[in-house]
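A.B. asks: got a sequence here, can you build the structure:
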Amino acid sequence: MRILIADDHMLLRDTLVLYFQNEEGIETATAADYQEAVGLVEAGPDFDLVLLDFSMPGMEGIAGLTRMMELPGAHRVALISGTANREVAEQALAAGAAGFLPKTLSARSLVNAVRFMALGEQYAPLDFMRAEEAEADRHPLAEKLSSREMEVLEGLTQGKSNKEIARDLDIREPTVKLHVKTLYRKIGASNRTQAAMIAKEAGLF
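C.D. replies: This next block holds a predicted model:
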C-alpha cells in the first residue's frame, strides 16, 4: 500500500511517517505543499491513498481536493486537518473524498482509518461528525480567519485602537498591526471602518 502524506508541517509529516513505518505493508512518501503533491502523483507510480492537509499552501480547500481526485491514476484522496469543522468534512465527503481525518485522531485510529480507506471505503469519525459544535455553524467569513484574527476584528468593530487591542489580548502592538493587515486581505477590506462594517453586516459580532 502506497500512501502520500501532503502537509506543510514537517513535524506532523515525520510523525505520520513514523506511525506507518511500524505497520507492515505500508510505504509512504511526503510532500510539503500542494504542488509538490501534484508532481508526485503525476510522476507515479500510483498511490493507493493521498492524504491532503486542508490548509497547506496551494491547497485552496475543497477545490484542491477535487483537482487532486481528477488527476490521472488509481488513487483515492482524503483530507486531514486540525482546523476544519464538520461542514468542511461533509463537503469533502460529498465531493467524493475517501475520508476526513482530524489531526486529533490517535495513531492506532489513524492507521485503521487509512487501511479502511485504501480498501475503497469512506471514513469519517462518528464523534467528530455528530458533534454539536458552534464551529460547524460559523459564518463563511469567519472560516477565513484564525481565532486571533477574529479577536482583533472584534476589537476593530468596537472602535478600539491597535494599542487598546494589544492590551486587551496581551500581545504586542506590532503583532496586532500584522493581524489587521492579514485580516484586511482575507475579508476584502481596505481600512478599519470597512473591516468593521463587513464584520457587522455578516453578523459576526
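A.B. asks: hey, let's count contacts and neighbours off CA atoms from now on
C.D. replies: Noted.
A.B. asks: biggest helix in this protein by residues?
C.D. replies: helix 173-187 (DSSP state H).
A.B. asks: and that one, what other elements does it pack with?
C.D. replies: Applying 3 or more Cα pairs under 8 Å, 6 or more residues apart in numbering; DSSP states H and E, we find helix 173-187 packed against helix 147-157, helix 162-169, helix 192-201.
A.B. asks: dump the ones you listed into CSV; add mean neighbour count and distance to residue 182 as well.
C.D. replies: Written out in CSV, the entries for the helices and strands packed on helix 173-187 read as follows (neighbours: other Cα atoms under 10 Å; distance: least, Cα to Cα, whole Å):
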stretch, mean neighbour count, distance to residue 182
helix 147-157, 19, 8
helix 162-169, 16, 14
helix 192-201, 16, 11
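A.B. asks: and of the ones you listed, who's closest to residue 111?
C.D. replies: helix 147-157 (30.0 Å; Cα to Cα).
A.B. asks: surely residue 142 and residue 151 touch.
C.D. replies: No - in this structure, residue 142 is not within contact of residue 151 by Cα atoms under 8 Å, at 11.0 Å.
A.B. asks: sorry, back to before: show me which residues of the longest helix of the chain are buried.
C.D. replies: Within helix 173-187, the residues scored as buried using 16 or more other Cα atoms under 10 Å are 173, 176-177, 179-181, 183-184, 187.
A.B. asks: quick one, that helix and helix 162-169 angle?
C.D. replies: 100 degrees (axes from the mean of the first three to the mean of the last three Cα atoms, to 10 degrees).
A.B. asks: I have a second one here; can you model it like the first so I can compare?
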Amino acid sequence: MKERFPQARIVALADQFDLSVVRLGHAAGVNGFCLTASAPEVLIKSLELVMLGETVLPSAIFRSLTSGAASDQDQSLHVNSVAEAKLPALAACRLSMREREILGCLTKGEPNKVIARKLEITEATIKVHVKAILRKIGATNRTQAAMWASQRLPRTEGSTLNV
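C.D. replies: Have a look, this model is predicted:
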C-alpha cells in the first residue's frame, strides 16, 4: 500500500499485538496500532493523531518497549483487567483540582489561550500546569494527555467530562 500511495496513513487494529509484529508493521509503514478493546474516544483520538502525522502505539506496548521487555520477541500484549490495572490511575497521579480542570479542557481540544480566558489566569500559568500534568501522568504531549484523561476522568451526562 505504501509503495503505491506513499502519503497513505495506515492503522492496524487488533485484539492484541505481538512485539515482533509491531516491529514488522512499523518497518512496513504502519503509522498506528490500535486495540479493539479501546474506548471509542481513545480510538478516535488515535486516528486523529495518525492523520496529523504521529505514530500511535497502545500504552502497554510503549511501556514494554521502554522497560526493556522489548528483548522478548514473543511477548504478546493483551488488554485485560490485569493490563488495565498497570495504567496509572487518576488518584495515583496526585493531580490538583486546577490540573484536573485544565486536563478536562485539554480533552475538549481547547488551546492554552482559550483555557486561560476561561479560568481567568495567564497563558503562561496554563503552560506551567500543562507541563506538570504531562510529567505526572507520563504523557509526552497534550493529545496523549487528553487520551489518558478520556479514560480516567469521571463522566457525567453524555460525553461531558466532570472535572
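A.B. asks: could I get the TM-score for this pair?
C.D. replies: The TM-score (TM-score structural alignment, normalised by the length of the second structure) is 0.39; 67 aligned residues with a Cα RMSD of 1.7 Å.
A.B. asks: what segments of the second structure are helices?
C.D. replies: Under DSSP H, the second structure gives helices at 19-28, 40-51, 59-66, 81-86, 97-107, 112-119, 123-137, 142-152.
A.B. asks: wait, which of those helices is closest to residue 13 of the second structure?
C.D. replies: helix 40-51 (9.7 Å).
A.B. asks: any idea how far residue 100 of the second structure lies from residue 137 of the second structure?
C.D. replies: 11 Å (Cα to Cα, to the nearest Å).
A.B. asks: ok so, going back, adding distance to residue 11 of the second structure, write the helices of the second structure out as JSON lines.
C.D. replies: Output for those, formatted as JSON lines (distance: least, Cα to Cα, whole Å):
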{"stretch": "helix 19-28", "distance to residue 11 of the second structure": "10"}
{"stretch": "helix 40-51", "distance to residue 11 of the second structure": "8"}
{"stretch": "helix 59-66", "distance to residue 11 of the second structure": "15"}
{"stretch": "helix 81-86", "distance to residue 11 of the second structure": "22"}
{"stretch": "helix 97-107", "distance to residue 11 of the second structure": "22"}
{"stretch": "helix 112-119", "distance to residue 11 of the second structure": "30"}
{"stretch": "helix 123-137", "distance to residue 11 of the second structure": "25"}
{"stretch": "helix 142-152", "distance to residue 11 of the second structure": "17"}
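A.B. asks: how about those helices in CSV, adding mean neighbour count and distance to residue 34 of the second structure?
C.D. replies: Listed next are the helices of the second structure as CSV, based on neighbours: other Cα under 10 Å; distance: least, Cα to Cα, whole Å:
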stretch, mean neighbour count, distance to residue 34 of the second structure
helix 19-28, 15, 11
helix 40-51, 17, 7
helix 59-66, 15, 10
helix 81-86, 10, 15
helix 97-107, 19, 19
helix 112-119, 15, 28
helix 123-137, 16, 20
helix 142-152, 20, 13
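A.B. asks: closest to residue 12 of the second structure out of these?
C.D. replies: Nearest of the helices of the second structure (Cα to Cα): helix 19-28, 8.3 Å.
A.B. asks: packing partners for that closest one?
C.D. replies: Partner elements for helix 19-28 of the second structure (3+ Cα pairs under 8 Å, 6+ apart): none found.
A.B. asks: can you show me the strands along the first structure?
C.D. replies: 2-6, 27-31, 49-53, 76-81, 99-102 (DSSP state E).
A.B. asks: identify, out of those strands, the most deeply packed stretch.
C.D. replies: Stretch with highest mean neighbour count among those: strand 49-53 (a mean of 27; mean count of other Cα atoms under 10 Å).
A.B. asks: ok, residues contacting it?
C.D. replies: With contact meaning Cα atoms under 8 Å, 6 or more residues apart in numbering, strand 49-53 of the first structure is reached by 2-8, 34, 59, 65, 75-81, 114, 117-118.
A.B. asks: can you pull the contacts of the closest residue to residue 142 of the second structure other than its chain neighbours?
C.D. replies: Spatial nearest neighbour of residue 142 of the second structure, excluding adjacent residues (Cα to Cα, 6 or more residues apart in numbering): residue 106 at 6.8 Å. Residue 106 of the second structure is in contact with 142-143, 145-146, counting by Cα under 8 Å, 6+ apart.
A.B. asks: save those residues as a markdown table, and put in distance to residue 48 of the second structure too.
C.D. replies: Shown next, in a markdown table, are those (distance: Cα to Cα, whole Å):
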| residue | distance to residue 48 of the second structure |
| --- | --- |
| 142 | 13 |
| 143 | 9 |
| 145 | 14 |
| 146 | 12 |
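A.B. asks: which pair in those residues spans the largest distance?
C.D. replies: Between any two of these (Cα to Cα), the greatest distance is 6.1 Å, for 142 and 146.
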